[in-house]
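K.L.:
how would this look folded up:
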Amino acid sequence: MQQEWLDAIRPGVRSAAPVRRDRIDEALHRLQWNESPYDFPADLKEEVLRRLANLPWSRYPLSSRPWLLVDALAARFALPPEQVVVSEGSSDLIRAVMAATLRPGDVVVMPTPTFMLYRLNARLYEGTVMQVPLDATAGFCLPVDALIEAAQQHNARLVALCAPNNPTGTRYAEADLRRLATSIPSLLVIDEAYAEFCNQDLTGLLELGNVILLRTFSKYYAMAGARVGYALAAPALAAELQKVVTVFPLSVFSEVIALVALEYHHRFAVIRDQVVAERDRLAATLATIPGVVVYPSATNFLLVALNGRKQELLEHLHDRQRVQISDVAAYPELAHCVRISVGTPAQNDLVIQGFTEIFGG
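P.N.:
I've put the predicted structure just below:
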């Protein structure tokens, strides 16, 4: 009987891995999820709490979409509000885009390695994933011609990528992204989760009509726990996406936090500059250690290739320095790599100490 009811579930959902009940040890230095090493500023938390105290918590938000935040984002990017869609994190917008566009068998083209959520969501909606390899020896640069060829050959419904790319940290040239968008028979979804760490602005691509930009408050604004993301698209596309995000996509709490963050945008630029400076220091120091290769990064993390001893390093950092970094072995082409979120200076020093103790230097 149980099997009979399970047959009602979509094949794409049933084929996905089960959700594990993992919990991070709070005693560890968390340098594995590309979070901000600095919390949302304390005085801005007080401002958020002051505003929340004046709101009724027993009521639903005043409208089914967070229009105040939509308007604030539109003003931030000098775009009409009709081009902005807000939801609970850019991860939900990835799901929404694929829910709105994919029919069973539709092809989604993406580079690899890239953010795994594109592949997961495509398969949940029974799409066919076509992956175009990135070449480490070429600095993981965007294979524009190969992506165009794959999209054209398979009449792709979507091309999805992350710019700068996660997990490699690679920045892609706007000219390459424009050529890709103008040469494919499909929508181009560009996830800009790390855009602020390299002052990237791709809003000029929206004029092409087939580009959807996804952004998040999680990284630059130190709001990973608040779950706020947004999409920028041509008005006609944005109107369709508004239909597939959930009703009341943000709590009043998340909307107020995001509004305060936007009002004090300059405060987070200072934090971003500290992270970038530490990223460059960490990269330069690790690069001097024998057996370690650090790839260029335009994000708040580093991809590091190791000449062996990876598991020993991971265990050493965990047990001795109490630091958790990311083992990216789930990407077969990166089986010899780790990814390190940039932390505070003290946390980064622990990483350097652990690498030095294992590899020398």
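
K.L.:
could you use CA atoms for every contact and neighbour count after this?
P.N.:
Fine.

K.L.:
distance-wise, check Thr170 relative to Leu55.
P.N.:
42 Å (CA to CA, to the nearest Å).

K.L.:
so which of those two has more stuff around it?
P.N.:
Thr170 (22 against 13; other CA atoms under 10 Å).

K.L.:
secondary structure element for that one?
P.N.:
According to DSSP states H and E, Thr170 maps onto no helix or strand at all.

K.L.:
so what's it up against?
P.N.:
Gly139, Phe140, Cys141, Ala163, Pro164, Pro296, Ser297, Ala298, Thr299 (CA atoms under 8 Å, 6 or more residues apart in numbering).

K.L.:
how about Ala287?
P.N.:
Val293, Val294.

K.L.:
repeat for Val189
P.N.:
Each residue near Val189 by CA under 8 Å, 6+ apart is listed here: Leu158, Val159, Ala160, Leu161, Val211, Ile212, Leu213, Leu214.

K.L.:
equivalent analysis for Leu187, please.
P.N.:
Neighbours of Leu187 in contact, by CA under 8 Å, 6+ apart: Arg157, Leu158, Val159, Ala181, Asn210, Val211, Ile212.

K.L.:
I'd guessed the first one sits against Ser186; true?
P.N.:
I take that to be Arg157. Yes: under the criterion of CA atoms under 8 Å, Arg157 makes contact with Ser186 at 5.1 Å.

K.L.:
of the two, give the one with the bigger neighbour count.
P.N.:
Shown here are Arg157 and Ser186; by other CA under 10 Å, Arg157 has more neighbours (24 against 20).

K.L.:
show me what contacts that one?
P.N.:
Neighbours of Arg157 in contact, by CA under 8 Å, 6+ apart: Thr101, Leu102, Asp106, Val107, Val108, Pro185, Ser186, Leu187.

K.L.:
need the residues you listed in a markdown table with secondary structure, can you?
P.N.:
Shown next, in a markdown table, are those (DSSP: H, G, I helix; E, B strand; the rest coil):
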| residue | secondary structure |
| --- | --- |
| Thr101 | helix |
| Leu102 | coil |
| Asp106 | coil |
| Val107 | strand |
| Val108 | strand |
| Pro185 | coil |
| Ser186 | coil |
| Leu187 | strand |
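
K.L.:
which pair of these spans the longest distance?
P.N.:
Comparing all pairs in the contacts of Arg157 by CA to CA, the longest separation belongs to Leu102 and Pro185, at 14.3 Å.

K.L.:
second input sequence below; structure requested for side-by-side comparison:
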Amino acid sequence: MKTEWIRKTIQNFEPYFVAPIAEKNVINANENYFNVLSIPAVKQELIEALDTFKPQIYPKPMADDLRKALAEYVDLKPENIICGNGGDEMITYLLGTFLNPGDKLLVHSPTFDMYELGAETLGAQTIKVKDLAGYRRDKEGLLAAVKKYQPKITVICNPNNPTGDLLPASFIEVVLKAADNLVFVDEAYMEFAQKESVISLIRQYPNLIVLRTLSKAFGLAGMRCGYLAADQEIINAIAKIKAPYNLNAFTQLFAQIVLRHKEELFKVRDDIVEERKRLFDELVKIPGLTVYPSCTNFLLVQVESKHEEIFKALKEKDILVKIYRNSAELPNAYRISVTTKEVDDTLLEVFRKELS
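P.N.:
I've put the predicted structure just below:
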């Protein structure tokens, strides 16, 4: 194939790569360990719904019933919601709707890779504001950059992936007031923080866009269901580039069932939060290791030595964590999804042994 056939903005593009997985305990992707189908009422409701389910019929283009259920969940109107195949697709739609070649995207750093990767494919420029020591966001630096550059889109991941840091809603409101353009807040992990959401500010700020997902606290990562919440005019604009039947009928059906059982899932969420606190307290005690406070279902950990050795030792225990190799922003780091006490105790055993 001739290289010139490829669009210029992606000729040197490195795709987001996910390696094959062989381990039994996969704690590298911030998935929820809990299977929602283990709730008898959820399973029964799904079985009954399948009696009238028609896979031969195209899904509703705007996922009308699901939009209504999600709007009720976040206390907005259905017109303020647009749904898609997980947060990744929603990020792609958002950037594809508003970014032109040469436009500026502002992010804090380190953060989720997909914002910069998406901007790069569109020929946009990414400006980064580096975190302060301890991976706390540089609020003054971020606000100054918004005022200086007035980027087309300012991105705030809150709580942040991969650091777990949470910014107060009051600061994000300051950013909204300072920005002439769009402010995009990724709240994929907000259910674990249980506070500080800015989604209610959509009524006041027409330049605010919030991303939410059912992949994390609701345990539907494999079903791919994410959604954007924003002013109706923004939603209508994003709908211009949305594929007509982007969210399949089964996901639309099952997501509504899961939302009706959110209280049971929030009990699991609370258990994960408690286990995160326990795991953090135990990791802090290990010499040669630094663990950072988190408001999510994962922890960021850095080691002073044996970076690769620890990763291999965990694999031998059938545990796969997210490892950051050759990263200037996250040297000698792992991101660890919080799951069960059994898995976490095995992980702690490996860290203690390798760093003793």
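
K.L.:
run the chain-centre distance for stretch 147-159 of the first structure.
P.N.:
Mean C-alpha position of stretch 147-159 of the first structure versus that of the full chain (CA atoms, centre = their mean, to the nearest Å) differs by 23 Å.

K.L.:
in the first structure, what stretch matches stretch 288-297 of the second structure?
P.N.:
The counterpart of stretch 288-297 of the second structure in the first structure, using TM-score structural alignment, spans residues 291-300.

K.L.:
next, count neighbours for the residue lying closest to Leu44 of the first structure once chain neighbours are set aside.
P.N.:
Nearest residue to Leu44 of the first structure in three dimensions, chain neighbours excluded: Val260, at 7.2 Å (CA to CA, 6 or more residues apart in numbering). Neighbour count of Val260 of the first structure, defined by other CA under 10 Å: 16.

K.L.:
aligned counterpart of Val260 of the first structure in the second structure, please.
P.N.:
So Val260 of the first structure corresponds to Ile257, using TM-score structural alignment.

K.L.:
shouldn't that match be in contact with Lys43?
P.N.:
No: the criterion here is CA under 8 Å, and Ile257 of the second structure misses it with Lys43 at 9.3 Å.

K.L.:
where exactly do the helices run in the first structure?
P.N.:
2-6, 11-14, 42-53, 67-77, 90-101, 116-124, 144-153, 174-183, 235-242, 252-263, 265-286, 310-316, 345-359 (DSSP state H).

K.L.:
how far away from the center of its chain is the fourth one?
P.N.:
Distance, stretch centre to chain centre, for helix 67-77 of the first structure: 21 Å (CA atoms, centre = their mean).

K.L.:
that older thread, look up how far Tyr189 of the second structure lies from the match of Val260 of the first structure.
P.N.:
20 Å.

K.L.:
kindly report the same for Tyr16 of the second structure.
P.N.:
Applying CA to CA to Tyr16 of the second structure and Tyr189 of the second structure gives a distance of 21 Å.

K.L.:
show me what Lys177 of the second structure aligns to in the first structure.
P.N.:
Aligned partner of Lys177 of the second structure by TM-score structural alignment: Thr182.

K.L.:
right, I mislabeled it, should have said Ala71 of the second structure
P.N.:
By TM-score structural alignment, Ala71 of the second structure lines up with Ala74.

K.L.:
what about that match, neighbour count?
P.N.:
18.

K.L.:
now it. Nearest residue, chain neighbours left out?
P.N.:
That would be Pro81: by CA to CA, 6+ apart, it lies 5.1 Å from Ala74 of the first structure.

K.L.:
wait, what's in contact with the one you found?
P.N.:
Applying CA under 8 Å, 6+ apart, the residues near Pro81 of the first structure are Val70, Asp71, Leu73, Ala74, Ala75.

K.L.:
quick one on the thing from earlier: for the contacts of Arg157 of the first structure, which ones persist in the second structure?
P.N.:
Shared with the second structure under both residues aligned by TM-score structural alignment, their matches' CA atoms under 8 Å, the contacts from the contacts of Arg157 of the first structure are Thr101, Leu102, Asp106, Val107, Val108, Ser186, Leu187.

K.L.:
can you pick the most crowded of these?
P.N.:
Most crowded among these, counting by other CA under 10 Å, is Val108 at 28 neighbours.

K.L.:
Arg267 of the first structure versus that one, what's the distance?
P.N.:
Distance from Val108 of the first structure to Arg267 of the first structure, by CA to CA: 38 Å.

K.L.:
which residue lines up with Leu49 of the first structure in the second structure?
P.N.:
That one, Leu49 of the first structure, aligns with Ile47 by TM-score structural alignment.

K.L.:
one more: Gln324 of the first structure?
P.N.:
Match for Gln324 of the first structure (TM-score structural alignment): Leu320.

K.L.:
check contacts around that match.
P.N.:
Per CA under 8 Å, 6+ apart, neighbours of Leu320 of the second structure: Glu23, Asn25, Val26, Ile27, Asn28, Phe311, Leu314.

K.L.:
I figured the first one hits Asp318, correct?
P.N.:
Pointing back at Glu23 of the second structure there. Yes: between Glu23 of the second structure and Asp318 there is a contact at 4.8 Å, judged by CA under 8 Å.

K.L.:
circling back: buried sites along the match of stretch 288-297 of the second structure?
P.N.:
Val292, Val293, Val294, Tyr295, Pro296, Ser297, Ala298, Thr299, Asn300 (16 or more other CA atoms under 10 Å).

K.L.:
list the contacts for Ser183 of the first structure?
P.N.:
Ser183 of the first structure neighbours (CA under 8 Å, 6+ apart): Ile148.

K.L.:
thought Val13 of the first structure was touching Leu124?
P.N.:
Yes: using CA under 8 Å, Val13 of the first structure makes contact with Leu124 at a distance of 4.9 Å.
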